[in-house]
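Chemist: here is a sequence with its predicted model. Questions after.
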Amino acid sequence: MLTCQKPLFSLPEAIHYLNGASMSPLLKSVEEAGIQGLLRKSQPHTIHQEDYFTDVDRVRQLFGQLVHVPYERVAIIPSVSYGMAIVAKNLNARPGQHILLVADEFPSDVYAWEEVCQTQAISLKTINRTGDGKSWNEAVLNAISEETALLMIAPIHWSDGTRFDIEALSKRCRETGTRFVLDGTQAVGALPLDLTEVSVDALIVGGYKWLLGTYGMGLAYFGPAFDEGRSIEQSWINRKGSDNFRLLMAYTTEFRPGASRYSMGEQSNFIQIPMLATALEQILAWTPEAVQAYSEALVRPHVPHWQELGFWIEAEAYRSSHLFGLRHEGLDMNRLRTELERHQVYISTRGTTLRIATHVYNEAADLEALTEALSASL
């Protein structure tokens, strides 16, 4: 079992930060990697041709280890919306088919399909929450058919941590010929995900939450369905032979192997790439399994008290411990805000849900402060 890792972060002692689902703090080691990268940019004569590729490939390898895929299938992206745009650009649906989503999905996972729905004469179909997590899972599974061109879902819902059975969903998508895409932004890094056990066509992950990286840098896995696909950008660095700067004028229509064609331009960010590599190295040293177990140990003792106070929380089998939601019909949000500020507790509100996010920088005192604030607000 991991012990509290707060000394590795720069969080002030007095605050109770339970909002990593919004934006994670940086590890001190990641801060230092960024500082060194900034100083390196001040000395451009120290940056060599191979440096445009070495650290990028290191990040791809580390992410490949994290989700158990070959690094050649990993692309560097700036955002989730960028990754979803790649999926949309390479979706070939039949007129009358639909894209399947769950209700209250993150906006980037909804807006991505507007244009493709218009151009290919397909529609969006949304599965509303029906009771508890078990019934919601069943509703999604039953909605997948041969008319489902694409299922886009997250392993856990971004607003309240409801878990979806991605193994069952993947199996059903294979049966119906449905393209299966995951938004792993609120899961990968804190929740185990092995893509050798779950077949997905694409996995899109923002890097500034559970990957402990920077804003504006993310990662994506693209499976065989995307091997000959169309990229968003026509970047020089993604083309075959781009590692030989002397021959860059020998233009080519061929791409570098694997998912490189989908990586963003200026992917060789000499500040952010080393930061992301350092963060991924630490996550792999901890392991997502240990991060989840640590969060579970923090959260479990408080669940009965929250329930006694009248808060709804998803059943244990259908919630994560690093991100979960609390709801209360009688909660005065203004009073809650006052109590959270008084106790120096940081969480998010998404719709009618209080979204709580725990990580290895949290300790028992953080959950105790949250419980005190919740109790006082009632």
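Modeler: Nice, thanks for sending it over. Treat the numbers as computed from the prediction; the structure is a model and nothing was measured.
Chemist: rest of the way, CA atoms for contacts and neighbours
Modeler: Fine.
Chemist: mind checking how far stretch 14-32 is from the chain centre?
Modeler: Taking CA atoms, centre = their mean, to the nearest Å, one finds the center of stretch 14-32 at 16 Å from the center of the full chain.
Chemist: who's in contact with it?
Modeler: By CA atoms under 8 Å, 6 or more residues apart in numbering, the residues outside stretch 14-32 that reach it are 8-11, 186, 208-210, 212-213, 274-276, 278-279, 323, 344-348, 355-359, 362, 365-366, 369.
Chemist: another structure for you, compare them:
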Amino acid sequence: MNIEWGNVREQFPVLQEWVYLNSASFGPLPRCALEAMERHNRRRDEQACVDFVSWFDDADRVREMAAALIGAAPADIAFIPNTATALGWMVQGLKLKPGDRVVALEDEFPNNTYFGHVLARRGAEFVEVPLEGGEFSLDRFCAAIDARTRLVLMSAVNYSTGLRPPVEEIGDYLRRRGVGFYLDATQGLGALRLDVSRVQADVVAAHGYKWLLTPAGIGFAYVRPEVREWLEPCVYSWRSHKDWRQVDVLHHGPPELPAEAQKYEGGLQNFPGIYAMGAVLEMMLELGPAEIEKRVKELGECCREVLRKAGARLLCDRLSYYDSPILAAEFPGADASRLAVELRKQKVVVAARHGYLRVSPHFFNSEEDLERLGAALTGRSSP
């Protein structure tokens, strides 16, 4: 497929003024997402709830697109307001006992580590597998999985360093040992392909506001069919019955939960967010996840070269498993936070995380964006 990426950039008004290289913080909202929300809000303004039931039909079409993106079935997909919600489902559903072990990597995103520490207060053992010098070791990680291990918490891509663990190998190892696997795919999904049949996680969750380019407050989770057989919802609502679509008669007796993952969603959903996410997913599926990943990797390599020429030391140059669109750069003698502020004054948006300048290009970026980053870094004030 020959994609005119310059035409794709027209979906992103932010690029008219800014060199935006910070999708690992917030992805910019494309025009198609804004227009989808506006159409829904206008309908609500003009018709109130006359077409209320059709909103759920539209949401199911978005569910189908989310499933297509990750190689799942629509029945496996639940909408979520954030990834902490999906992680809460799994943590509460496992009913951990004192002495059960929960494992995560060192320097994980706080969502995962905070849950681990809270579980430790309740008697579980929380283990953070060290990254010696930032290096991930599959052998070291697997050695931390013992007979008491019930749950592994992991991100598909580390939010600050760009570490991309071999989640397919990890998922296979955990499945063979009967260990629960929760994967936060917020960092990466929308830029990198992910196939849930290969990852073999029990729950995969992604908040859409980063690489999926949605508003905050909407995302989706995959819940494996076998897990849905025992994982009970944390909340119940009028939709906690298989016949909930019969809205003219809502009293159906005791809850008879649907078999689909939507049973975890609770009541009414963030419909403006769902419509926005649907517009973005449609765009991404039309472009093709493989083409998007190819473009992101091309820009990532270009960005690495720009950063090297500007004097940066890159984690990905000395460590394995750092093939991701999140690039952590260290400039000797420079404070990363101050450098990020200085770049923003030149209309270049990046972030500072843990002493590194974090640069995160997405498919809408261009080689010219990266040249402007390089020029801004080369012309920066001396530390």
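Modeler: Received it, and whenever you're ready, just let me know what you need. Small disclaimer: the values here were computed from a predicted structure and weren't measured.
Chemist: quantitatively, what TM-score do the chains reach?
Modeler: Here the TM-score of the superposed chains, computed with TM-score structural alignment, normalised by the length of structure 1 as the reference length, equals 0.92; 375 aligned residues with a CA RMSD of 2.1 Å.
Chemist: pull out the buried members of the contacts of stretch 14-32 of structure 1.
Modeler: For these, a burial check counting by 16 or more other CA atoms under 10 Å picks out 9, 11, 186, 208-210, 212-213, 274-276, 278-279, 323, 344-348, 355-359, 362, 366, 369.
Chemist: re earlier: quick check: helices, which of the contacts of stretch 14-32 of structure 1 are part of them?
Modeler: When those are checked against helices using DSSP state H, the ones located there are 274-276, 278-279, 365-366, 369.
Chemist: so which of these is the closest to G310 of structure 1?
Modeler: Nearest to G310 of structure 1 out of these is A369 (CA to CA; 17.6 Å).
Chemist: got the contact list for the alignment partner in structure 2 of the closest one?
Modeler: Using TM-score structural alignment to pair residues, one finds that A369 of structure 1 aligns to R372 in structure 2. Neighbour list for R372 of structure 2: 19, 348 [criterion: CA under 8 Å, 6+ apart].
Chemist: now do L285 of structure 2
Modeler: With contacts taken as CA under 8 Å, 6+ apart, L285 of structure 2 has the following neighbours: 65, 69.
Chemist: mean shift between the helix or strand it falls within and structure 1?
Modeler: Using DSSP states H and E, L285 of structure 2 sits in helix 271-287. If you overlay the two and look at helix 271-287 of structure 2, the average distance to its match in structure 1 is 1.4 Å (mean CA distance after the TM-score superposition for structure 1).
Chemist: can you give the contact residues for the next helix or strand after that helix?
Modeler: Beyond helix 271-287 of structure 2 on the C-terminal side, the first helix or strand identified by DSSP H and E is helix 289-309. With CA under 8 Å, 6+ apart as the contact definition, helix 289-309 of structure 2 has outside contacts at 1, 69, 190-193, 284, 313-314, 324-325, 327, 329, 361-363, 365-367, 370-371, 373-374.
Chemist: can you give me the neighbour number for the counterpart of E10 of structure 2 in structure 1?
Modeler: The alignment partner of E10 of structure 2 in structure 1, by TM-score structural alignment, is P7. Burial measure for P7 of structure 1: 11 neighbouring residues, criterion other CA atoms under 10 Å.
Chemist: same check on the one 10 residues further on?
Modeler: By other CA under 10 Å, 25 other residues sit near Y17 of structure 1.
Chemist: how close does the residue sitting nearest the centre point of structure 1 sit to A85 of structure 1?
Modeler: When CA atoms, centre = their mean is applied to structure 1, the residue found nearest the centroid is T185 (0.7 Å). With the distance defined as CA to CA, to the nearest Å, T185 of structure 1 ends up 16 Å from A85 of structure 1.
Chemist: can you pull out the strands in structure 2?
Modeler: 19-20, 77-80, 101-105, 125-129, 149-155, 180-184, 203-207, 219-223, 313-314, 327-330, 348-349, 351-353, 356-359 (DSSP state E).
Chemist: for G267 of structure 2, find the nearest of those.
Modeler: Between G267 of structure 2 and these, the tightest spacing by CA to CA is seen for strand 77-80, at 11.1 Å.
Chemist: what lies in contact with that closest one?
Modeler: Against strand 77-80 of structure 2 from outside (CA under 8 Å, 6+ apart): 63, 66-67, 86, 207, 217-223, 260-265, 269.
Chemist: let's see 7 Å
Modeler: Residues from elsewhere that reach strand 77-80 of structure 2, judged by CA atoms under 7 Å, 6 or more residues apart in numbering: 63, 67, 218-223, 261-262, 264-265.
Chemist: counting neighbours, what do you get for the residue lying closest to the residue nearest to the centre of structure 1 once chain neighbours are set aside?
Modeler: Setting aside the residues directly before and after it, T185 of structure 1 is nearest to V205 in space (CA to CA, 6 or more residues apart in numbering), at 4.3 Å. By the criterion of other CA under 10 Å, V205 of structure 1 has 28 neighbours.
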